[in-house]
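>>> Pasting a predicted model and its sequence here:
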Amino acid sequence: MELKMDVAELEAFLARDFPQVGDMFTILEVGAGTLKVRLNVKEEHLRPGGTVSGPTMFALADVGIYLAVLAVIGPVGLAVTTNCSIDFMRKPVAGVDLVAECRILKLGRVLAVGDVLIYSEGDARPVARASMTYSIPPSG
């Protein structure tokens, strides 16, 4: 897979087309079919007990694969999630940002399939695993 957008271009795309996520995510690295992104955990991401909520971890997985796909197809804002399966495996470490390691397993003309492992930053044990499918709109 050829890389069409780098970290700076992906960040500019997010800032322009998704300003509502503001400073929620930091793209750490991007490769052809891989991406690493940090969720900058804040109070609004927590649930009772001080852990990051499931919907927040879903958002991290979703944004991660979305950006990984855009990195190889270019800035196609209308690529959308068509399927997600997520397993929550352990409670994230309280007060620590989460990092998602994303990879595209298959990039077709219409669908992209990927997986995501989410970690508490600095901990090698994954807290969640997601399988994501994205629909790519026809060009033109």
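Here it is on my side, so go on. Numbers count the residues shown, from 1 in each chain.
>>> drop to CA atoms for contacts and neighbour counts, all remaining ones
OK.
>>> For Gly77, which non-adjacent residue is closest in space?
Computed as Cα to Cα, 6 or more residues apart in numbering, the closest residue to Gly77 that is not its neighbour in sequence is Asp17, at 7.7 Å.
>>> Repeat that for Leu105.
Leaving aside its chain neighbours, Leu105 sits nearest to Gly114 (4.9 Å; criterion: Cα to Cα, 6+ apart).
>>> Kindly report the same for Ile86.
According to Cα to Cα, 6+ apart, the nearest residue to Ile86 is Ala130 (4.2 Å).
>>> here comes the other one, which I'd like you to weigh against the first:
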Amino acid sequence: MALAMGCAELNAFLRRAFLQIADQVRVDSADEGQLVARLAVDDQHLRPGGTVSGPAMFALADVGIYLAILSRIGEVPLAVTTNASIDFMRKPEAGRDLLAECRILKLGRVLAVGDALIRSDGMRDPVARCSMTYSIPPRDR
């Protein structure tokens, strides 16, 4: 199955539709099996103790899985998160971007389910794992 949107189209969509995060998140790669989203970590993402905050990791997973869905179905901006679960497993490495390796587990007409493994760039062990479900609106809206 060919992608409906590739990296360039997804990154352009982010810049157009999500100005609040367009300079922080980008798609590094996308194919039929996986999308990799990158969070350019800086001071605004840190919590006391110098580690990346949980909300920043959650946002990366949410945006990454959302973009993985759009890569398959095309630009459907009103697809929304309906369920989410995240496990924080270890402290992210200081001074490194975060990468979310996102997969679509089920893609239906109305619902999509995906997961993301988040790692500090260059590190093997994941720092978080997230599972999310999205509602896909009818195309005639």
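Thanks, I have it. The structure presented is a predicted model; accordingly, all values stated were derived computationally and were not measured.
>>> How close are the two chains, by TM-score?
Here the superposed chains carry a TM-score of 0.97, computed using TM-score structural alignment, normalised by the length of structure 1; 140 aligned residues with a Cα RMSD of 0.8 Å.
>>> sorry, back to before: hang on, the residue nearest to Leu105 of structure 1 packs against Lys106?
Yes - Gly114 of structure 1 lies in contact with Lys106 (Cα atoms under 8 Å); the separation is 6.9 Å.
>>> Run through who's touching stretch 108-128 of structure 1.
Outside stretch 108-128 of structure 1, the residues within contact range by Cα atoms under 8 Å, 6 or more residues apart in numbering are 57, 61, 64-65, 69, 86-93, 96-107, 129-138.
>>> And it, end to end?
26 Å (Cα to Cα, to the nearest Å).
>>> Buried residues in it, which are they?
111-121, 126-128 (16 or more other Cα atoms under 10 Å).
>>> quick one: whatever helix or strand Asp87 of structure 1 lives in to structure 2 mean distance?
Using DSSP states H and E, Asp87 of structure 1 sits in strand 80-88. Strand 80-88 of structure 1, aligned to structure 2 and superposed, deviates on average by 0.3 Å (mean Cα distance after the TM-score superposition for structure 1).
>>> packing partners for that strand?
Here strand 80-88 of structure 1 touches helix 54-73, strand 126-135, going by 3 or more Cα pairs under 8 Å, 6 or more residues apart in numbering; DSSP states H and E.
>>> immediately after it, which helix or strand?
strand 98-107.
>>> Most widely separated two among the buried residues of stretch 108-128 of structure 1?
Using Cα to Cα, the pair of those lying farthest apart is Leu111 and Glu121, separated by 30.2 Å.
>>> so who does the spatially most central residue of structure 2 touch?
Nearest residue to the geometric centre of structure 2 (Cα atoms, centre = their mean): Gly64, 1.2 Å. Residues near Gly64 of structure 2 by Cα under 8 Å, 6+ apart: Val27, Leu35, Val36, Ala37, Ala100, Glu101, Cys102, Ala116.
>>> hmm, 6 Å instead?
Counting by Cα atoms under 6 Å, 6 or more residues apart in numbering, Gly64 of structure 2 makes contact with Ala37.
>>> now for it: what does it line up with in structure 1?
The alignment partner of Gly64 of structure 2 in structure 1, by TM-score structural alignment, is Gly64.
>>> Tell me how far the closest residue to Ile27 of structure 1 other than its chain neighbours lies from Ser131 of structure 1.
Leaving out its chain neighbours, the residue that sits closest to Ile27 of structure 1 by Cα to Cα, 6+ apart is Val37, at 4.4 Å. Val37 of structure 1 sits at a distance of 16 Å from Ser131 of structure 1 (criterion: Cα to Cα).
>>> One more: Cys84 of structure 1?
Distance from Cys84 of structure 1 to Ser131 of structure 1, counting by Cα to Cα: 6 Å.
>>> These two - which one has more neighbours?
Just comparing Cys84 of structure 1 and Ser131: by other Cα atoms under 10 Å the higher neighbour count belongs to Ser131, 21 against 16.
>>> That one and Gly114 of structure 1, how far apart?
In this structure, Ser131 of structure 1 and Gly114 of structure 1 are 6 Å apart, going by Cα to Cα.
>>> Okay then, goodbye and thanks.
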